[in-house]
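S.K.: coordinates only, sequence not included:
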């Protein structure tokens, strides 16, 4: 019913566009905007999912913690992730997938194959290289800047993206390509707020906001041009025994339930889904860690007494060439 309604409204909008096109670009755009506003206000009640507000803490605890209604409250609102928007919500990544078999399989793969403490030690060499690159970048800025200005935020973001690129695609990724991927990912993150217009009536929104849709398609195509060669290279190469698997290797080995097949037979992830999940891994890991480190640095600058409290602990680790995770865990 909803698909039929969207199709009908799309045909109506196309007819109106053909009629008003002769009146010029400015007037046609004004007609598009007024028509979209009226359609949204008229049909939003039919298409919008019911909003449930729970104010009683006992009821919230029973629904969310005790899980007396199964997974009814485990889902999230429709995501504006590019993979979901571009595929008309047919394909998802981990953050955009609704709660269900696909989400559980992909989340289990990420937590057990990459983020588990027993797996993270395999990337110790990559972490050391990223730390050395970060320190070298900060030192270079200190010596080259006439006023001693250091852009620590950009250095942290660059180092984290390089580390995650190695974890995602393995060793040997060209540094120039990593910088290009980081720039493309940053452009996509900055464009996220513009995707809200596709949350309701996406078929009509694509016609009204053609420039935004074209920009989104161009950003995703740019990512595919950089990611797919790396994915195909990992797929065609012969893995060595004892080699640390990359995140994309675990995704290519993964079998997910096919929600669009009546028999729900397990299937492999498509290239579009692989690109979306790699972009999600690189973007989420970089931005969250970089933001956390910036918050820590800002609080250290704001509270000098905290610097004196942590200085003895860091003095102990400076004499260690390669501190272990167990040693770092004792930091306050």
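M.R.: Cool, the structure landed. This is a predicted model, so every value here is computed, not measured.

S.K.: CA atoms for contacts and neighbours, from now on please.
M.R.: Fine.

S.K.: From the structure, what's the count of residues near residue 248?
M.R.: Taking other CA atoms under 10 Å as the criterion, the count of residues near residue 248 is 22.

S.K.: From residue 277, how far off is it?
M.R.: Using CA to CA, to the nearest Å, one obtains 9 Å as the distance from residue 248 to residue 277.

S.K.: What of residue 241?
M.R.: Applying CA to CA, the value for residue 241 to residue 277 is 26 Å.

S.K.: Pick out whichever of these two has more residues nearby.
M.R.: Set side by side, residue 241 and residue 277 show more neighbours around residue 277, with 23 against 6, by other CA under 10 Å.

S.K.: just so I have it, where are all the strands in the chain?
M.R.: In the chain, the segments counted as strands under DSSP state E are 256-257, 266-267.

S.K.: take a look at this one as well, against the first:
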């Protein structure tokens, strides 16, 4: 699901931002970087962004055919960050923009943001007597907010750390698994241990996330049956199963 694809990015966003700022100052507002097995294009100009995403949106709307390992982790390109331009992508995009990221919906997250701010302040107060890297705590607070937006529930530290751990391991495995994309079929034999690692990572991810999805579906079912429940926040999971 699309919000989960943001999890890993939250942790390294500040470093990426600083790197891109240096590159754009040196090379201009359009920068291409070879990240993993595919080039990534970063646009640092409002005018160029408008031309690409508004004036020529149809040209840039599609995603290329994913590499084997990426298809494996995206369930054959069935999420908004990898789906090909068509009905599936349109449905996922509509769910995300109209039900989660719509301005009216964003306002409804104000109490969620206050909760996350309290977590951040509390974690810093507990460490007043030692030197801390404040950005780490800000990133963790943002991660808590994204988890809340995904699953509609305040998870405890242990659950959040489990999600963070599996997402981080997935991101770190991307570069290591690139070699499997060059010769997929013989690679499964020659590099069978790496394929086993990927299979285990996928299983670990499902073991962590699927129970949360099922819990949310069960909660919404009870709500529809008239049980006295109160939504803390609308969840992205709700838009996928409604």
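M.R.: Looks like it arrived, so ask away. The model shown is predicted, which means the values in this text are computed figures rather than measured ones.

S.K.: about what we covered before: can I get the strands of structure 1 in CSV including distance to residue 204 of structure 1 and mean neighbour count?
M.R.: Written out in CSV, the entries for the strands of structure 1 read as follows (distance: least, CA to CA, whole Å; neighbours: other CA atoms under 10 Å):
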stretch, distance to residue 204 of structure 1, mean neighbour count
strand 256-257, 31, 18
strand 266-267, 32, 13
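
S.K.: Reformat those strands into a markdown table and put distance to residue 85 of structure 1 next to each item.
M.R.: Rendered in a markdown table, the data for the strands of structure 1 read as follows (distance: least, CA to CA, whole Å):
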| stretch | distance to residue 85 of structure 1 |
| --- | --- |
| strand 256-257 | 20 |
| strand 266-267 | 21 |
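
S.K.: Of all the ones you listed, which one is nearest residue 295 of structure 1?
M.R.: Go through the strands of structure 1 one by one with CA to CA and the one that ends up closest to residue 295 of structure 1 is strand 256-257, at 37.5 Å.

S.K.: Which part of structure 2 matches that closest one?
M.R.: Alignment note (TM-score structural alignment): strand 256-257 of structure 1 is unmatched in structure 2.

S.K.: just checking, what packs against that strand?
M.R.: Using 3 or more CA pairs under 8 Å, 6 or more residues apart in numbering; DSSP states H and E as the contact definition, the elements that strand 256-257 of structure 1 packs against are helix 101-113, strand 266-267.

S.K.: repeat that with 6 Å
M.R.: Other helices and strands packing on strand 256-257 of structure 1, by 3 or more CA pairs under 6 Å, 6 or more residues apart in numbering; DSSP states H and E, are strand 266-267.

S.K.: Give the other helices and strands that the strand it packs on contacts.
M.R.: Packed against strand 266-267 of structure 1 by the contact rule (3+ CA pairs under 6 Å, 6+ apart) you find strand 256-257.

S.K.: hang on, the earlier thing: which of the strands of structure 1 sits closest to residue 47 of structure 1?
M.R.: strand 256-257 (27.1 Å).

S.K.: Buried residues, the longest helix seen in structure 2. List them.
M.R.: In structure 2, assigned by DSSP state H, the helix with the most residues is helix 192-224. Along helix 192-224 of structure 2, these residues count as buried under the neighbour rule (16 or more other CA atoms under 10 Å): 194-195, 198, 201, 204-205, 209, 212-213, 216-217, 220.

S.K.: I'd like those residues as a markdown table, with distance to residue 4 of structure 2 appended.
M.R.: Converted to a markdown table, the buried residues of helix 192-224 of structure 2 look like this (distance: CA to CA, whole Å):
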| residue | distance to residue 4 of structure 2 |
| --- | --- |
| 194 | 23 |
| 195 | 23 |
| 198 | 18 |
| 201 | 15 |
| 204 | 15 |
| 205 | 11 |
| 209 | 10 |
| 212 | 13 |
| 213 | 12 |
| 216 | 16 |
| 217 | 17 |
| 220 | 20 |
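
S.K.: Show me the two of those that sit farthest apart.
M.R.: Maximum pairwise distance among the buried residues of helix 192-224 of structure 2 (CA to CA): 38.9 Å, between 194 and 220.

S.K.: Let me know the secondary structure of residue 32 of structure 2.
M.R.: strand (DSSP: H, G, I helix; E, B strand; the rest coil).

S.K.: ok, it touching residue 43?
M.R.: No - with contact taken as CA atoms under 6 Å, residue 32 of structure 2 and residue 43 are classed as non-touching, separated by 8.9 Å.

S.K.: Looking at those two, which one has more neighbours?
M.R.: In this comparison of residue 32 of structure 2 against residue 43, neighbours counted by other CA under 10 Å, the higher total goes to residue 43 at 16 against 11.

S.K.: Now which residue in structure 1 aligns to that one?
M.R.: In structure 1, residue 43 of structure 2 lands on no residue (TM-score structural alignment).

S.K.: how deep is residue 156 of structure 1 tucked in, by neighbour count?
M.R.: By other CA under 10 Å, 25 other residues sit near residue 156 of structure 1.

S.K.: And it? What does it align with in structure 2?
M.R.: Under the alignment by TM-score structural alignment, residue 156 of structure 1 pairs with residue 138 in structure 2.

S.K.: and the residue lying closest to its match once chain neighbours are set aside, how far is that from residue 141 of structure 2?
M.R.: Using CA to CA, 6 or more residues apart in numbering and skipping the chain neighbours, the partner closest in space to residue 138 of structure 2 is residue 120 (6.7 Å). Plainly put, residue 120 of structure 2 is 6 Å away from residue 141 of structure 2 if you go by CA to CA.

S.K.: what does residue 85 of structure 2 give?
M.R.: Where residue 141 of structure 2 is concerned, residue 85 of structure 2 sits at a distance of 33 Å (CA to CA).

S.K.: out of these two, which sits in the more crowded spot?
M.R.: Here residue 85 of structure 2 and residue 141 are set side by side on neighbour count (other CA under 10 Å), and the busier one is residue 141, at 22 against 15.

S.K.: list the contacts for that one?
M.R.: Residue 141 of structure 2 makes contact with 116, 120 under the criterion CA atoms under 6 Å, 6 or more residues apart in numbering.

S.K.: Kindly recompute the last result at 7 Å.
M.R.: Shown in contact with residue 141 of structure 2 (CA atoms under 7 Å, 6 or more residues apart in numbering): 116, 119-120.

S.K.: Show me the helices in structure 2, by range?
M.R.: If you assign secondary structure with DSSP H, the helices in structure 2 sit at 4-27, 46-50, 57-60, 68-73, 87-94, 103-107, 110-125, 134-151, 157-176, 184-190, 192-224, 236-241.
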